[in-house]
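Colleague: Got a predicted structure plus its sequence, pasted below:
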Amino acid sequence: MKHYVALMALLGIALAPLAACAQSGYPERPIKLVVPYPPGSGTDTVARYAAKRMETALGKPVVIENKPGGNAIIAAQTVINAPADGYTLLWAANGPVTTNVAFYDKLPYNPLTDLEPVARLAYSPMGVYVPAASPYKTAAELFADAKKKAGKLNYGSGSATYNIATEWLMSLVGAKANAISYKGSSPTLTDLAGNQVDFAIAEYSAGLPLVKGGKIRMLALTSDRRMKSAPEIPTLQELGYKEYFQVAWWGIFAPKGTPKSIVSRLEGTLLTVFKDAETAQYLEQNNFSAFTGTAEQLRAFQKAEIDRESKLVNRFNLPKQ
C-alpha cells in the first residue's frame, strides 16, 4: 500500500508539468462566451466586439451564445455548471453577479463563490424613455403624473438591474409604478415604442437608435454626465436627484476553479484590448465608456456593488423575488 501511495505521488508530480503545459497552450479550441441577454441589446453588441477582438488576440474562435431570461440566472448557471477549463465564460452585466444577490431571497447560486472574476471592461449609462406618442415631454412631467396616478403607470424592465434602477427612482420621486418584465432592453424598448408600457429605464446604447428614429423619446440619463451623442439630454442628478447614479457595466467571469494561468491569460488579453485606441474609438462611437479593472479590482467592485444594491433594496423596501 505504501508503495502504491508513493507511486501515485510520483505520478502526480510527473503529470503536473504536463497539466501546466496544457494550460500554457490555452486556448486549443473555440471559447464560448455566454451572454445573458438577447441579440441586439447593448450588452450583446459590446460582447460581440469583445469576442471578435479576443479571437484575433488568442488565435481561436470565440462564439457568442445568447441565453436570455430568468433575470440572467439561466446564463449564470450555464457557466457555473460548465467545466472550469476556460472554454465557457460569462459576459456579465450587473444582474447575474451583483443585482440578483440583492433582489433574490433564495438565489440558486453565489456569484462570489461560484464564479471567478476575469476582468472589468466597460459601462453604458441608462436612459429614461417614453413612447414617441407619450404626453410626457420632460422627466418632470412623467414624475408628476406617476405621483398623481400612483400605481397606475406601467414600466418595462429588462432585468432585475432595471427593476432596482426604476424602483429606486420612483422612491426618490415619491411615486409608484407597476413593473412589466422583459428579457433585456431590446424587447422592452420594442414594446415601449408600441405603447405597451408607459415608460422604461433601459440601456442608452439600445435606446438611442430608436430615439433618433422617432420611435421613442429620452427624458433623462442615469449617469453623472451627459453624453456627446445626445448632449441635450440632462442627467437625473441635474434634475435634482443628486444621489442617483446607476449604469450598466460589463465584465467577464469564469467558472470557479478555473486555473489561475488561464484567468491571467484572459485578463491580460482583455485589458490590453479594452485599453487600446481601436477600442476607445469603438466605445465612443457606440455610446459606451471604458471601465477597465483587473480580476482583483473586479472582485472588490463586485462586493461593493452587492453591498450598495442590497442597501438600496432594503432602504426603499423594494419587492424581492
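Modeller: Yep, it's here.

Colleague: hey, let's count contacts and neighbours off CA atoms from now on
Modeller: Noted.

Colleague: biggest helix in the chain, by residue count?
Modeller: The longest helix of the chain (DSSP state H) is helix 2-24.

Colleague: Contacts for whichever helix or strand comes after that helix next, please.
Modeller: As assigned by DSSP states H and E, the chain's next helix or strand after helix 2-24 is strand 31-35. Strand 31-35 is contacted from outside by 43-44, 47, 51, 60-68, 75, 78-79, 86-92, using C-alpha atoms under 8 Å, 6 or more residues apart in numbering.

Colleague: ok, 7 Å please
Modeller: Identification of contacts with strand 31-35 by C-alpha atoms under 7 Å, 6 or more residues apart in numbering yields 44, 61-67, 75, 87-91.

Colleague: buried ones in the longest helix of the chain?
Modeller: Across helix 2-24, burial judged by 16 or more other C-alpha atoms under 10 Å covers Gln23.

Colleague: Please apply the same query to stretch 42-57.
Modeller: Result for stretch 42-57 [16+ other C-alpha under 10 Å]: buried residues 42-44, 46-48, 50-51, 53-54.

Colleague: biggest strand in this structure by residues?
Modeller: Identified as the longest strand of the chain according to DSSP state E is strand 115-131.

Colleague: Downstream of it, the next helix or strand is which one?
Modeller: By DSSP H and E, the next helix or strand past strand 115-131 is helix 139-148.

Colleague: Contacts only, for the spatially most central residue of the chain.
Modeller: In the chain, the centroid-proximal residue (C-alpha atoms, centre = their mean) is Ala93; its distance is 1.2 Å. Residues in contact with Ala93 (C-alpha under 7 Å, 6+ apart) are 248-251.

Colleague: Does the closest residue to Arg120 other than its chain neighbours fall in a helix, a strand, or a coil region?
Modeller: Nearest residue to Arg120, sequence neighbours excluded (C-alpha to C-alpha, 6 or more residues apart in numbering): Gly251, at 4.1 Å. Following DSSP: H, G, I helix; E, B strand; the rest coil, Gly251 is assigned to strand.

Colleague: then this one, side by side with the first:
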Amino acid sequence: MKTTHFLGLLSFALALTAPTLHAQTYPNKPIKAVVPFAAGSATDQIGRAFAQKMSESLGQPIVVENKAGVNGMLGADLVAKSAPDGYTLLVGTNSTNAALKSLMKKLPYDQDTAFAPIAYLGSVPLVVAVNNDVPVKNLKELVALAKSKPNQLTYASASTSQRVSTEVLSHMAGIEMTYVPYKSGPAAMTDLIGGQVNLFTADFAVMLPQIKAGKIRGLAVTSTQRSKAIPELPTVNEALGFKDYELIAYFAMFAPAGTPPDVIAKLNKAANAAANDKDVQERFAALGFETAPASPEALAQRSKAETAKWAKAIRDAKIEAE
C-alpha cells in the first residue's frame, strides 16, 4: 500500500512539473513556421526575417514552410491541427486571423479558438496600381473610367486584404470592376505587368520594385498617412476626398491552441526582440513596414477588434461568403 501511495504521489508530482520541464528544455529541436502565402510575398519575406532573428534568440533553427491557398486558409488549417507543443507556428495575417471568418461559409477550424496568440509583428500599407496601358494618371481618373465602363475593368487579388481593400474602395467610389482571383501575389503582379488584368492592390514588397522600375503605375496608398517609402503617392482619402478609408495588411505569429504559456512567453520574447532589431527595421523600412512589439494578450485583443473591423468592411463591400 505504501508503495502504491508513493507511486501515486510521484506520478502527481511529475504531472505538475512536466509543463515546467518542457518549458525549460524548449526548444530542443528545429521549429517549423508555416507561411500561408507564396514565396516572395510580404508575409513570406517578413516571416523569414523574423524566423532568422528568433532562431538566434532561441538557439534552434526555425524552418519556414510555404503553404499557400484559399486566402491563407490551407496554411492556417495545417497549424490549427498541429500538436500544441511550440514546434509548429503560423505567420498569420489579417486574412487568416481576422477576415477569413467572414469570407468563407465554413472554415475547417474555429478561427476564434484554434490559435494561441504569440506576438504582433507589424503592418504595411497597400498600394493601388494599374497596368501602364490603362489610360489614367491618378485614382480620380480611374474612378471616372470605371464609371464609364461598368465591370469592364478587371482587378487581381491573391489575398483577403487585397480583395477587400479593392472592393471597399469600389463600394465607396460607386464603381464596379470584375474580380480575378490569383493563388499568389507574384503571379498577379506578372499578369498586371503583362496587361492580363488592369488593377492590383497589394503590399509594398510586391509593388514597390515594379513601380520604381516603371513597369506599373502606382496611384495611391491605403493607409491614412502617406508612406515614407513612397511619399509622392497620395492616400486614397486624399485622392478621392474620403475621410475614413483605411485597410492595411498586418502580420502576427500564432501557435496551435493549448500551447503551454511558458512556451508562448519564450516565443513572444524572441519575436519582440526581432521586432526591435535594427536590421529587421531597416530591411523593411522601404516597404512601409512598422513593427509593434507587444504581449500575447495585446495580440488577442487586436485579433478580436480586427475580426470585427474586417467583418464590417466585407459586409459594406457586399462580398458574399464562398
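Modeller: That came in fine, so what should we check first? Predicted model, so just to flag it, every value in this text is computed and none were measured.

Colleague: And the contacts of strand 31-35 of the first structure, which two are furthest apart?
Modeller: Pro61 and Ala75 (19.9 Å; C-alpha to C-alpha).

Colleague: higher neighbour count, those two?
Modeller: The residue with more neighbours, out of Pro61 of the first structure and Ala75, is Ala75; 24 against 17, by other C-alpha atoms under 10 Å.

Colleague: Tell me how far the more buried one lies from Tyr109 of the first structure.
Modeller: When distance is defined by C-alpha to C-alpha, to the nearest Å, Ala75 of the first structure is 12 Å away from Tyr109 of the first structure.

Colleague: Kindly report the same for Thr161 of the first structure.
Modeller: For Thr161 of the first structure, the distance to Tyr109 of the first structure - C-alpha to C-alpha - is 17 Å.

Colleague: the more surrounded of these two?
Modeller: The residue with more neighbours, out of Thr161 of the first structure and Tyr109, is Thr161; 25 against 17, by other C-alpha under 10 Å.

Colleague: The more buried one touches Ala92, doesn't it?
Modeller: No. Counting by C-alpha atoms under 7 Å, Thr161 of the first structure stays clear of Ala92, with 11.9 Å between them.

Colleague: Now render the contacts of Ala93 of the first structure as JSON lines, adding neighbour count and distance to Leu7 of the first structure.
Modeller: Listed next are the contacts of Ala93 of the first structure as JSON lines, based on neighbours: other C-alpha atoms under 10 Å; distance: C-alpha to C-alpha, whole Å:
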{"residue": "Ala248", "neighbour count": "23", "distance to Leu7 of the first structure": "53"}
{"residue": "Trp249", "neighbour count": "20", "distance to Leu7 of the first structure": "50"}
{"residue": "Trp250", "neighbour count": "23", "distance to Leu7 of the first structure": "47"}
{"residue": "Gly251", "neighbour count": "25", "distance to Leu7 of the first structure": "43"}
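
Colleague: In stretch 228-238 of the second structure, which residues are buried?
Modeller: 230, 233-238.

Colleague: now the strands: where do they sit in the stretch 151-300 of the first structure?
Modeller: Here the stretch 151-300 of the first structure has its strands, by DSSP state E, counting those that start in this stretch, at 154-157, 178-181, 199-203, 216-221, 247-255, 289-293.

Colleague: what's the mean distance for the last one versus the second structure?
Modeller: After superposition onto the second structure, strand 289-293 of the first structure lies on average 2.1 Å away from the residues it aligns with, using mean C-alpha distance after the TM-score superposition for the first structure.

Colleague: tell me how far that strand is from the chain's mean position?
Modeller: 13 Å (C-alpha atoms, centre = their mean, to the nearest Å).

Colleague: Would you mind getting the angle between that strand and strand 115-131?
Modeller: For strand 289-293 of the first structure against strand 115-131, the angle by axes from the mean of the first three to the mean of the last three C-alpha atoms, to 10 degrees is 160 degrees.

Colleague: Where does strand 289-293 of the first structure end up in the second structure?
Modeller: Aligned by TM-score structural alignment, strand 289-293 of the first structure corresponds to residues 290-294 of the second structure.

Colleague: Which positions in the matching stretch come out as buried?
Modeller: 290-291, 293-294.

Colleague: Contacts for the strand or helix carrying Ala304 of the first structure, please.
Modeller: Element membership for Ala304 of the first structure (DSSP H and E) is helix 295-315. Residues outside helix 295-315 of the first structure that contact it (C-alpha under 7 Å, 6+ apart): 98-99, 101-102, 117-120, 267.

Colleague: Present those as a markdown table; the columns should include distance to Pro255 of the first structure.
Modeller: Output for the contacts of helix 295-315 of the first structure, formatted as a markdown table (distance: C-alpha to C-alpha, whole Å):
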| residue | distance to Pro255 of the first structure |
| --- | --- |
| Thr98 | 16 |
| Thr99 | 19 |
| Val101 | 17 |
| Ala102 | 21 |
| Pro117 | 9 |
| Val118 | 10 |
| Ala119 | 14 |
| Arg120 | 16 |
| Glu267 | 14 |
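
Colleague: tell me the two of those residues that are most distant?
Modeller: Spatial extent of those (C-alpha to C-alpha) is set by the pair Ala102 and Glu267 at 26.9 Å.

Colleague: Good, wrapping up.
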